[in-house]
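Asks: One predicted model, sequence on top.
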Amino acid sequence: MIKEFLRRITKNSHDNHAPITPSITADITSAYTLIPIDFHGGGIGKRINSEDGTLEAADGTTMTTFKVYHIQEGDIVEVINKNYEFKLATYREGPADHLIYTYCYQSEENWTIYNNDFIEDDNYLQTYTSKKDTYIRIQLRRCDKGTININLDTEPVIHIKSPKTARITKAAVPYPCKTFFADEIRKTATAILKEKEAIRAEGKDTITLALLADTHYVMGGTFEDTLSNLKAVHSQAPFDAVLHLGDLTDGMSTKAVARDFSQIVLDGLRELGTPVYPVIGNHDTNYFKGNPDVLTEEEQAAMYLQDIGQANPRYYVDFEDIGLRLIIFNSFDSKEKVRYGFNDRDVSFLEDTLSKTPKTTKVLVCAHVPLLPKMHYWSKEIRNHEKILALIQKHNEKHGTILGYVHGHNHSDQINTEYGFPIVSIGCNKLEYFTDYKPEGSVTYERKMCDETQDLWDALIITPSRNRLAFIRFGAGEDRVVENPL
């Protein structure tokens, strides 16, 4: 059986300038499923560094995958084009402790650990059968050692064959739920049902959102566990929609890799069968650590929002049956001198949307970056925060319908109620635990691999008629309830 890290990549690219990633397909002529290998982020002129297993520049006679693939016993790696041959580097489950317990973004968005087994010699292969569960990165060359001159997007060179009895389609083998999450799944589902039953007993209506922030998808990370837990809770206490508050990926590689990794997250969340509403975070712009391959706003919308029919990162969602509007807008612009905050288009959008919101409709404002500079460690300014704050306060004073402002980005929990409505920060879904680089007054909960604190997300139960937000925490942290008296 094979579990490719990238098994949820969609068939079609949402980035018109990026190549289409092929999908996993069943080979009806044999007893195997064929898993294509792509070279997004790697490619011609890259090779494996034998010291640390990372990619490094090379001449045009080698090409290497950026992504690592998880293969299991019986899986076969083989060239399709017999003019090529390959070598493998192998990796094992991680992550290294420093990736959890310090402020650190792995440069290749890869949490597996290199096995120090790559030797640059002439022992290249054209086929390899795996004898164990491992992770691989693949380096190829021409058999004649000449310069490689092919179009990797249209000319397949290599694939993995997996026994069809183990896997027929991408969804054939369910991801196993980890036993150490079992109690947390039951506890969270029970808490959701109790909250909804209590509100229903008062004759009030609710809506339940799966609420996540800062997933920062990496190869060998823990998102598959998060998705498994979301599905398990959803099966017992259903969600009405998913709201992701931004930073699907680290944003340190190419646009093609950003698309592939973000689609793993978004396609996974869509497997719940509910609408998924993304907020675009600063890392989602693919602007981090000096990455030159920055996404334009149009590319961001095409990559993250096409599934819900939105053409830009400012939009709203109405739940008319319970009188609720989610207002979602941008909070980072890499082109601005003060990058964190709200540009003039964001301000105009919020002003126009609030002015056209029915006066009895309750409003939850959603962004990635916090509204207040004092709730933000990384800069002393939040661009145009005074204008956004004034718009929200004015609407609330006039109608009393602002439920709150919810955001991610800080990787910590916090609630501020000084301004007439709650400003609520959500901790990070990414497995991470350190207390520095956080705003004063925020709370960071201890996290550990392989227990319930490995995961972190909320079930947000909204009762508009009571101005009530109930955050039911899964994993590290505590439940929180906010009721805006206005």
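Replies: Received it, and whenever you're ready, just let me know what you need. Numbering: from 1, shown residues only.

Asks: contacts, neighbours, all on C-alpha from now
Replies: Will do.

Asks: Now residue 160: which helix or strand?
Replies: Residue 160 belongs to strand 158-163 when assigned by DSSP states H and E.

Asks: which element follows that strand toward the C-terminus?
Replies: Past strand 158-163, the next helix or strand by DSSP H and E is helix 182-201.

Asks: and for that following helix, what are the contacting residues?
Replies: 205-206, 229, 232-234, 236-237, 452, 459, 461, 463, 472-475 (Cα atoms under 8 Å, 6 or more residues apart in numbering).

Asks: In these, find the pair that's most separated.
Replies: Using Cα to Cα, the two most remote members of the contacts of helix 182-201 are 205 and 452, lying 30.6 Å apart.

Asks: So for the two, which sits in the more crowded spot?
Replies: residue 452 (20 against 17; other Cα atoms under 10 Å).

Asks: Could I get the full set of helices for the stretch 351-486 of the chain?
Replies: For the stretch 351-486 of the chain, the helices defined by DSSP state H, counting those that start in this stretch cover 385-399.

Asks: which residues touch the closest residue to residue 470 other than its chain neighbours?
Replies: Sequence neighbours aside, residue 481 is the residue nearest to residue 470 in space, at 4.4 Å (criterion: Cα to Cα, 6 or more residues apart in numbering). By Cα under 8 Å, 6+ apart, the contact set of residue 481 is 468, 469, 470, 471.

Asks: coming back round to it: same for the strand holding residue 160, what does it pack against?
Replies: Here strand 158-163 touches strand 32-36, strand 76-79, going by 3 or more Cα pairs under 8 Å, 6 or more residues apart in numbering; DSSP states H and E.

Asks: what angle separates that strand from strand 32-36?
Replies: 150 degrees (axes from the mean of the first three to the mean of the last three Cα atoms, to 10 degrees).

Asks: okay, now the one to match up with it:
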Amino acid sequence: MEKTRLEATAGFGLNPTNGCLERGHPKLMATEGFYLAAEGSRLQLQDSCYRYAVACYSLELPEKYIHTYDYAPEQLWGTYESESLQSGFQEGDYTFGRRCYFRFCLRRVDGEAITSAEAESLAYILTCSAMAQRREPKIFAEEVRQVADKVQRLRQSDDLVLALLTDTHATVNGTWQDTAANLQALQEKVHFEGIVHLGDMTDGTVSRAMTSFYVSSMLEDMQKLAVPVHIVLGNHDANYFHGNPEVMPLHEQAGLYQVGAARWKQEADRTYYYVDYPQQCLRCLYLSAYDNEARPRYGFDLTQIAWVRETLAAVPESWRVLVFAHDAPLPELDPWSEEIRNGRLMMQALEDCKAQLLAYIHGHAHADFVYHHKGRKEFPIIALGCAKCEDMAERKVEGSFTPARVLGEVTQELWDILLIKKSGKLHFIRFGAGHDRSV
């Protein structure tokens, strides 16, 4: 998630009190991303017309981001070292005495404004030697082996196997790289047919450019698995959180998050779609359950509901249907919203489906839960706990389960391998914290 090539943006500075990025500084340029320095890494000024200042951030993570409802400023799981910017702007080399994250800020010696062209020429102004490499943990090998063994014992030739995760809320110095590595290790043993992410890939608190960088990096990691990647949009994916001014409308989100699903969509900017698996006689719907410009924001527009009815009406009676979304269709299953826009209409559309509806699977609740809906058609609504290393107790649906999480142990991970049997039975085989479930 950290940057590897030095970059800076004209007009940005760094706040010496908290190390956060600030707009509105025409005489400065600063980096938006974070860089990982090794002990002995060195910044070198190549052009004497400039001076630079360095902000350092320790790798120490405040526990509140794991155990309470809180999100780290600028999506960094680290601690700003307030004395690092106090030395001011300098001209000599800067050598890092320990492993840490860092940012930098530059100004001209003559006090003139910084131009975009100067920022684009940063490689000729400031360089860094010996950037640190990320350390790969060894703690997950046994979990990979055990999960692979479970899948292989249950699996039959006509089963569909998907990797399923949600609410990664990826941060710098977070756990996404471990998740990506574990998915790759398990794929080499299991060979699942696809990966499904149920939304909230990042916190959505940084600029449009940085969110695009983080999301593109994550998608690249998932695409390395060489299977179809299916993304549904979460509320944080709108890039609105913590008053972020650079909100992404739905068509932008579709272009960024769902490029891999484009061939299944009938319209370029549609944020919902379906995928058929003829061998399993299965149609999977991927719905869009949040619109930051609508009120209430959580829910479904009427156009999507009409599309759901049309799509389900075309399913052969011998087929089955599985629905994926970020949020549940019922307000009692959403700990953050008292109303789901057109939720009851969506439920009616699903209940009218002539094919067998196996389940409605969602994220957002940051907890495991199976709700047995009893309407005209009975089907379970299944919540999946968050892949982010978090076990906050507040804002939970009654009866749901939130397993304890420990950073640096196997329980920092939480996601499933979903095995769909031809009979319609669903096996959720857990990787990391929590338990296996069969529905």
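Replies: Arrived safely. A quick note: this is a predicted structure, and the numbers were derived from the prediction, not measured.

Asks: Among the contacts of residue 481 of structure 1, which one lies nearest to residue 345 of structure 1?
Replies: Distance to residue 345 of structure 1, by Cα to Cα, is smallest for residue 469 among the contacts of residue 481 of structure 1, at 28.3 Å.

Asks: Residue in structure 2 paired with that closest one?
Replies: Counting by TM-score structural alignment, residue 469 of structure 1 corresponds to residue 426 in structure 2.

Asks: Can you give me the neighbour number for that match?
Replies: 17.

Asks: Residue 99 of structure 2 and residue 42 touch, don't they?
Replies: No. At 11.6 Å, residue 99 of structure 2 and residue 42 do not qualify as touching, with contact defined as Cα atoms under 8 Å.

Asks: so what's whatever residue of structure 2 lines up with residue 305 of structure 1 up against?
Replies: Alignment note (TM-score structural alignment): residue 305 of structure 1 maps to residue 258 of structure 2. By Cα under 8 Å, 6+ apart, the contact list for residue 258 of structure 2 reads 230, 231, 232, 271.

Asks: Reformat those residues as TSV; add distance to residue 347 of structure 2.
Replies: Output for the contacts of residue 258 of structure 2, formatted as TSV (distance: Cα to Cα, whole Å):
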residue	distance to residue 347 of structure 2
230	22
231	21
232	18
271	19
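
Asks: Pick out whichever of these sits closest to residue 280 of structure 2.
Replies: residue 230 (17.7 Å).

Asks: who's in contact with the alignment partner in structure 1 of that closest one?
Replies: By TM-score structural alignment, residue 230 of structure 2 lines up with residue 277 in structure 1. Going by Cα under 8 Å, 6+ apart, residue 277 of structure 1 touches 241, 242, 243, 244, 305, 308.

Asks: For the residues you listed, work out which two are farthest apart.
Replies: Checking the contacts of residue 277 of structure 1 with Cα to Cα, the most distant pair is 241 and 305, at 14.7 Å.

Asks: What is the neighbour count of residue 337 of structure 1?
Replies: 8.

Asks: same check, this time on the one 5 residues further on
Replies: As a burial measure, residue 342 of structure 1 scores 26 neighbours (other Cα under 10 Å).

Asks: Name the nearest residue to the counterpart of residue 453 of structure 1 in structure 2, ignoring sequence neighbours.
Replies: Matched to structure 2 by TM-score structural alignment, residue 453 of structure 1 sits across from residue 411. Leaving aside its sequence neighbours, residue 411 of structure 2 sits nearest to residue 433 (Cα to Cα, 6+ apart; 4.3 Å).

Asks: For residue 329 of structure 2, grab the count of nearby residues.
Replies: Using other Cα under 10 Å: residue 329 of structure 2 sits among 25 other residues.

Asks: That one and residue 339 touch, don't they?
Replies: No. In this structure, residue 329 of structure 2 is not within contact of residue 339 by Cα under 8 Å, at 9.4 Å.

Asks: How about the secondary structure of the match of residue 230 of structure 2?
Replies: Three-state call for residue 277 of structure 1 (DSSP: H, G, I helix; E, B strand; the rest coil): strand.

Asks: ok, now residue 228 of structure 1?
Replies: helix.

Asks: what lines up against it once you look at structure 2?
Replies: In structure 2, residue 228 of structure 1 lands on residue 181 (TM-score structural alignment).

Asks: can you check residue 143 of structure 1 too?
Replies: Residue 143 of structure 1 maps onto residue 109 in structure 2, by TM-score structural alignment.

Asks: What's the match for the residue nearest to residue 470 of structure 1 in structure 2?
Replies: Looks like residue 481 of structure 1 aligns to residue 438 there (TM-score structural alignment).

Asks: What of residue 358 of structure 1?
Replies: Checking TM-score structural alignment: residue 358 of structure 1 goes with residue 316.

Asks: Burial check on its match, number of neighbours?
Replies: Neighbours of residue 316 of structure 2 (other Cα under 10 Å): 14.

Asks: Just give the nearest non-adjacent residue to it, would you?
Replies: Closest to residue 316 of structure 2 by Cα to Cα, 6+ apart is residue 355, at 6.8 Å.

Asks: ok, the counterpart of residue 100 of structure 2 in structure 1 - contacts?
Replies: Structural alignment (TM-score structural alignment) places residue 100 of structure 2 against residue 134 in structure 1. Residue 134 of structure 1 makes contacts with 70, 71, 72, 90, 91, 92, as judged by Cα under 8 Å, 6+ apart.
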